[in-house]
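>>> give me coordinates for this.
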Amino acid sequence: MKLNTSVLVLTLAAVLAGCNEDNKSQRTNTVGWYLDHRDDLAAALTTCGDNPGELGKTPNCINANEARNKITIQEMEDALK
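Presented below is the predicted three-dimensional model:
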């Protein structure tokens, strides 16, 4: 019985560690980073737009949308000059 409990605890720890690694592999990009990397911004906006229910509130989607907003505002200001 003690062996089964130990195996269960170790298995659970391994599963949880694997989930943590998945989260770490997804780097969070800042708004400024997206402003400097327009191709990645376009890709992130496409990905976020394809699945807003699951991804819409993630840091990368929020930052990508904010970068898009800043670009739009800058383009509007430039057009008025």
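
>>> going by C-alpha atoms from here, please, whenever you check contacts or count neighbours.
Noted.

>>> which residues touch the spatially most central residue of the chain?
Central residue of the chain (Cα atoms, centre = their mean): N60, 3.4 Å from the mean position. N60 is in contact with 28-30, 44, counting by Cα atoms under 8 Å, 6 or more residues apart in numbering.

>>> tabulate these (TSV), appending secondary structure, neighbour count and distance to R38.
Shown next, in TSV, are the contacts of N60 (DSSP: H, G, I helix; E, B strand; the rest coil; neighbours: other Cα atoms under 10 Å; distance: Cα to Cα, whole Å):
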residue	secondary structure	neighbour count	distance to R38
T28	coil	14	16
N29	coil	16	12
T30	coil	16	13
A44	helix	18	10
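
>>> next, the second sequence, to be compared with the first:
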Amino acid sequence: MRARLVIALGLAAAALAACSQPVPTHDKAYYAQHDAERATQLAACQNDPGRLAATPNCVNAQSADADGHASKFYDVAKPAPRVADPGKL
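Coordinates of the predicted model:
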């Protein structure tokens, strides 16, 4: 009788533990607008890449981070020409 009670309580505890709240999934636009959350998510992804690398939050945070770096690269001002009027050469 006592063994059945222990088994029933163990199964009930396991069932309640399996009902934990899932982590909310954010899209790429969210991570592009929220720098602190993006940095936190990227740090978590880099600390445990085997388990988290393919999760939607890691993929979206990495994509938003890559877009941010790419926009800085392509938005660089072009240097002024060294020749005052290149058409008259």
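
>>> map the residue nearest to the centre of structure 1 onto structure 2.
In structure 2, the residue paired with N60 of structure 1 is N57, using TM-score structural alignment.

>>> what about that match, distance to A70 of structure 2?
20 Å (Cα to Cα, to the nearest Å).

>>> and the strands in structure 2?
Shown for structure 2, no strands are assigned by DSSP state E.

>>> which parts of it are helices?
Per DSSP state H, structure 2 carries helices over the ranges 2-17, 28-33, 35-47, 49-52, 56-74.

>>> and the longest one against structure 1, how far off on average?
Looking back up the chat, that one is helix 56-74 of structure 2. Average distance, helix 56-74 of structure 2 versus aligned residues of structure 1 after superposition (mean Cα distance after the TM-score superposition for structure 1): 0.7 Å.

>>> same check on the shortest one?
When structure 1 is superposed, helix 49-52 of structure 2 averages 0.7 Å from its matched positions, counting by mean Cα distance after the TM-score superposition for structure 1.
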